[in-house]
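one predicted model, sequence on top.
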Amino acid sequence: MASTIYLALPFALVLLSISLRVSALSLNYYDQTCPKAESIVKNIVRKAMRNDRTVPSALLRMHFHDCFIRGCDASVLLNSTTKNTAEKDGPPNISLHAFYVIDLVKKQVEALCPGVVSCADILAVAARDAVSLSGGPTWNVPKGRKDGRVSIATDTRQLPAPTFNISQLQQSFSQRGLSMDDLVALSGGHTLGFSHCSSFQNRIHNFDATNDVDSSLQPSFAASLRRVCPVHNKVKNAGATMDSSATTFDNMYYKLLVQGKSLFSSDQALLTSTRTKALVSKFASSQQEFEAAFVESMIKMSSITGGQEVRLDCRVVN
């Protein structure tokens, strides 16, 4: 019954209901019921990173995409069924990967503490570990999230797109109770990872009626992107790293952004507002300032909750 009502709500009301139901999370939520949960997460994330250097960026992006739909409820982990196409199969999420990392954690945690630790908490902790194990900051993750029962592919249209301008970004973040400061800090997550050509093609080919290339791009950088991503690109996984140190969590993203070497229109958009431009400059000049702001915004974003149960299998509802 609850799921039916939830599905019927317009998306704006779903977002409102999420913002009004931020649960009382706790730093010591599993201290008595599953004290080894976080160490299990960290060990498995570390092992996965040894085999695949893209795991940290994948887990961080997965957590972000989860929280921005129905709150941090692990709905992004649910598989599609014959009657429903789930979030993970929505166009913006097709390139998400490393779901196996969460599966491995869940299997070990269930063997130790059955029915206790939610998939949403596992994903939140894994995202934190992905950052810290990549050389970034660590923090205490508030826990106690529940897993959601609803996952709909079309809802992924609500994710902020790489083509968004500053107004669209501000609206998207404010709907989740996140500020412009949060927008700039969380955008720093782009310091990790890789992007396919499709996400920045709009800036390097047929940009507008006058220019083929976005004039805000540094010319030699734009030329390098055009070589990797020609207009009739046929290389399936062609693309570029998010910054020049794409496996290290640092403030290089901001340093390159002010040099005209960002990939997305949504990155460049951060320089079009006085407030966000000032923050970009601040974070470019101080990794310490960036890390402090990132941690604060991550805790804020990951505390938006909306689930109802603790799934026994992260891919299916109980």
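Looks like it arrived, so ask away.

rest of the way, CA atoms for contacts and neighbours
Noted.

for the stretch 201-318 of the chain, what spans make up the strands?
Using DSSP state E, counting those that start in this stretch, the strands of the stretch 201-318 of the chain run over 239-241.

for it, what spans make up the helices?
201-204, 219-228, 252-257, 265-268, 274-285, 287-302 (DSSP state H, counting those that start in this stretch).

packing partners of the fourth one?
In other words, helix 265-268. Using 3 or more Cα pairs under 8 Å, 6 or more residues apart in numbering; DSSP states H and E as the contact test, no helix or strand touches helix 265-268.

what sits up against it?
Residues from elsewhere that reach helix 265-268 (Cα atoms under 8 Å, 6 or more residues apart in numbering): 161-166, 169, 187, 200, 203, 216, 257, 260, 262.

please compare the first structure with the one that follows:
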Amino acid sequence: MASLSETNKFTCTIIVSMLLLIISTQCEAQLSPTFYDATCPSARNTIRMGIRNAVSRERRMAASLMRLHFHDCFVQGCDASILLDDSSSIDSEKNALPNFKSARGFDVIDSVKSQLERVCPGVVSCADIVAVAARDASFAVIGGPSWTVNLGRRDSTAASRSLAENLPSFTDGLDKLISTFATKGLNARDLVALSGAHTIGQAQCAFFRDRIYNIKAILMLDSRALEGVSSRLMVATAIYHHLIW
């Protein structure tokens, strides 16, 4: 049996493949890992160090940055539109229910962007920073594998709160999730692979407690196969519920 770390590494590899699929199907520009070699040769190292420092301060930030990248790409491509604040012409995606008070890591991206502006102003896009940050944050927690991130994305000047409202939800059933992913050119296999990103980070028990207590009905598996895992999860959520209430 594979160890937990080996399993997480394999999961991350699949997740990255799916994120790259989203990027390739929604971005028409020619991207290249060497895009900034001539104009900002220190870009990748600057991002790497900024993300490494952020994750060392708060390990959970790795999951938040991966989620930020996914929520950016799933709406209208990997264009950093999720970073845009409200203005007279923008209804920010941050206000959409799936992002409101839950999307995190904006300050980390802003910090890295500020560092890059000092060494090569106006060169590196925020969209590329978000994409590289997801990779570097994952690597900082798991320790591997790494992967090549193609660069050269352009930042959006418009946001779509309405599209962000349709991001996959933890309350969605299987049919709804499959349908939602299909609109992005992704199939059920892709859905399962991307869901593996939830092995990094944390979630409040309130968001999945009902599924745990109905796990036998949902999965319709032999109760003996579920007895161990379901009982442990029930105890964990019960303790959590007692502590916060």
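Cool, got the structure. All figures in this text were calculated on a predicted structure; none of them were measured in a lab.

any chance of the helices of the stretch 201-318 of the first structure in TSV with mean neighbour count as columns?
Output for those, formatted as TSV (neighbours: other Cα atoms under 10 Å):
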stretch	mean neighbour count
helix 201-204	22
helix 219-228	15
helix 252-257	23
helix 265-268	22
helix 274-285	18
helix 287-302	19
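
can you lay out those as TSV showing distance to residue 79 of the first structure?
Supplementary listing: these in TSV, determined by distance: least, Cα to Cα, whole Å:
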stretch	distance to residue 79 of the first structure
helix 201-204	30
helix 219-228	33
helix 252-257	33
helix 265-268	29
helix 274-285	37
helix 287-302	22
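
among the ones you listed, which is nearest residue 8 of the first structure?
Set against residue 8 of the first structure and scored by Cα to Cα, these come closest in helix 287-302, at 24.7 Å.

what's that closest one aligned against in the second structure?
Here helix 287-302 of the first structure fails to align to any part of the second structure, judged by TM-score structural alignment.

could you do stretch 25-39 of the first structure as well?
Taking TM-score structural alignment, stretch 25-39 of the first structure hits residues 31-45 over in the second structure.

how distant is the matching stretch from the center of its chain?
Centroid displacement of stretch 31-45 of the second structure relative to its chain, using Cα atoms, centre = their mean, to the nearest Å, is 23 Å.

so where do the helices sit in the stretch 1-150 of the first structure?
Using DSSP H, counting those that start in this stretch, helices in the stretch 1-150 of the first structure cover 2-8, 11-19, 37-51, 55-70, 99-112, 119-132.

and those, which is most packed in?
By mean neighbour count, with neighbours taken as mean count of other Cα atoms under 10 Å, helix 119-132 ranks first of the helices of the stretch 1-150 of the first structure at a mean of 26.

and the angle from that one to helix 55-70?
Computed with axes from the mean of the first three to the mean of the last three Cα atoms, to 10 degrees, the direction of helix 119-132 of the first structure lies at 140 degrees from that of helix 55-70.

between helix 119-132 of the first structure and helix 37-51, how many degrees?
Helix 119-132 of the first structure and helix 37-51 meet at an angle of 50 degrees, taking the same axes, to 10 degrees as the criterion.

so which elements touch the helix or strand following helix 119-132 of the first structure?
Downstream of helix 119-132 of the first structure, the first helix or strand assigned by DSSP states H and E is helix 166-175. On a contact count with 3+ Cα pairs under 8 Å, 6+ apart, helix 166-175 of the first structure meets helix 11-19, helix 180-187.

how about residue 112 of the second structure, what's its match in the first structure?
Aligned partner of residue 112 of the second structure by TM-score structural alignment: residue 105.

nearest residue to that match in space, please, no chain neighbours.
Once flanking residues are discounted, residue 105 of the first structure sits nearest to residue 41: 5.7 Å by Cα to Cα, 6 or more residues apart in numbering.

who's in contact with that neighbour?
105, 122, 125-126, 129.

residues in contact with the match of stretch 25-39 of the first structure?
With Cα under 8 Å, 6+ apart as the criterion, stretch 31-45 of the second structure contacts 116, 119-120, 123-124, 132, 148-153.

who's in contact with residue 257 of the first structure?
Counted by Cα under 8 Å, 6+ apart, residue 257 of the first structure has contacts 267-268, 280.

residues in contact with stretch 158-173 of the second structure: which ones?
For stretch 158-173 of the second structure, using Cα under 8 Å, 6+ apart, the contacting residues are 71, 74-76, 81-82, 84, 90-99, 177, 180, 207-208.

again, only this time at 10 Å
70-72, 74-76, 79-86, 89-99, 176-178, 180-181, 207-208, 211 (Cα atoms under 10 Å, 6 or more residues apart in numbering).

could you identify the buried members of the residues you listed?
Among the contacts of stretch 158-173 of the second structure, those classed as buried by 16 or more other Cα atoms under 10 Å are 70-72, 74-76, 79-84, 91-99, 177-178, 180-181.

from the opening residue of stretch 114-125 of the second structure to its closing one, how far?
From its first residue to its last, stretch 114-125 of the second structure covers 12 Å (Cα to Cα, to the nearest Å).

which residues does that stretch contact?
Under Cα under 10 Å, 6+ apart, the answer for stretch 114-125 of the second structure is 35-36, 39-44, 46-47, 50, 79-80, 108-111, 113, 129, 151-156.

do that again at 8 Å, thanks
Residues contacting stretch 114-125 of the second structure (Cα under 8 Å, 6+ apart): 36, 39-40, 43, 46-47, 113, 152-155.

with respect to residue 56 of the second structure, which of those is nearest?
The closest of these, once distances to residue 56 of the second structure are taken by Cα to Cα, is residue 47, at 14.1 Å.

kindly provide the distance from the closest one to residue 160 of the second structure.
Counting by Cα to Cα - residue 47 of the second structure and residue 160 of the second structure are separated by 27 Å.

could you do residue 236 of the second structure as well?
Distance from residue 236 of the second structure to residue 160 of the second structure, by Cα to Cα: 38 Å.

residue 167 of the second structure now?
Distance from residue 167 of the second structure to residue 160 of the second structure, by Cα to Cα: 11 Å.

cool, residue 185 of the second structure as well?
19 Å.

looking at those two, which one has more neighbours?
residue 160 (18 against 13; other Cα atoms under 10 Å).

any idea how far that one lies from residue 81 of the second structure?
Residue 160 of the second structure sits 8 Å away from residue 81 of the second structure, going by Cα to Cα.

touching both of those two, which residues are there?
With Cα under 8 Å, 6+ apart, residue 160 of the second structure and residue 81 have common neighbours residue 93.

I'd guessed residue 138 of the second structure sits against residue 60; true?
No - applying Cα atoms under 8 Å as the test, residue 138 of the second structure and residue 60 come out as separate, 10.4 Å apart.

ok now do residue 72 of the second structure, which residues does it touch?
Contacts of residue 72 of the second structure by Cα under 8 Å, 6+ apart are 78-82.
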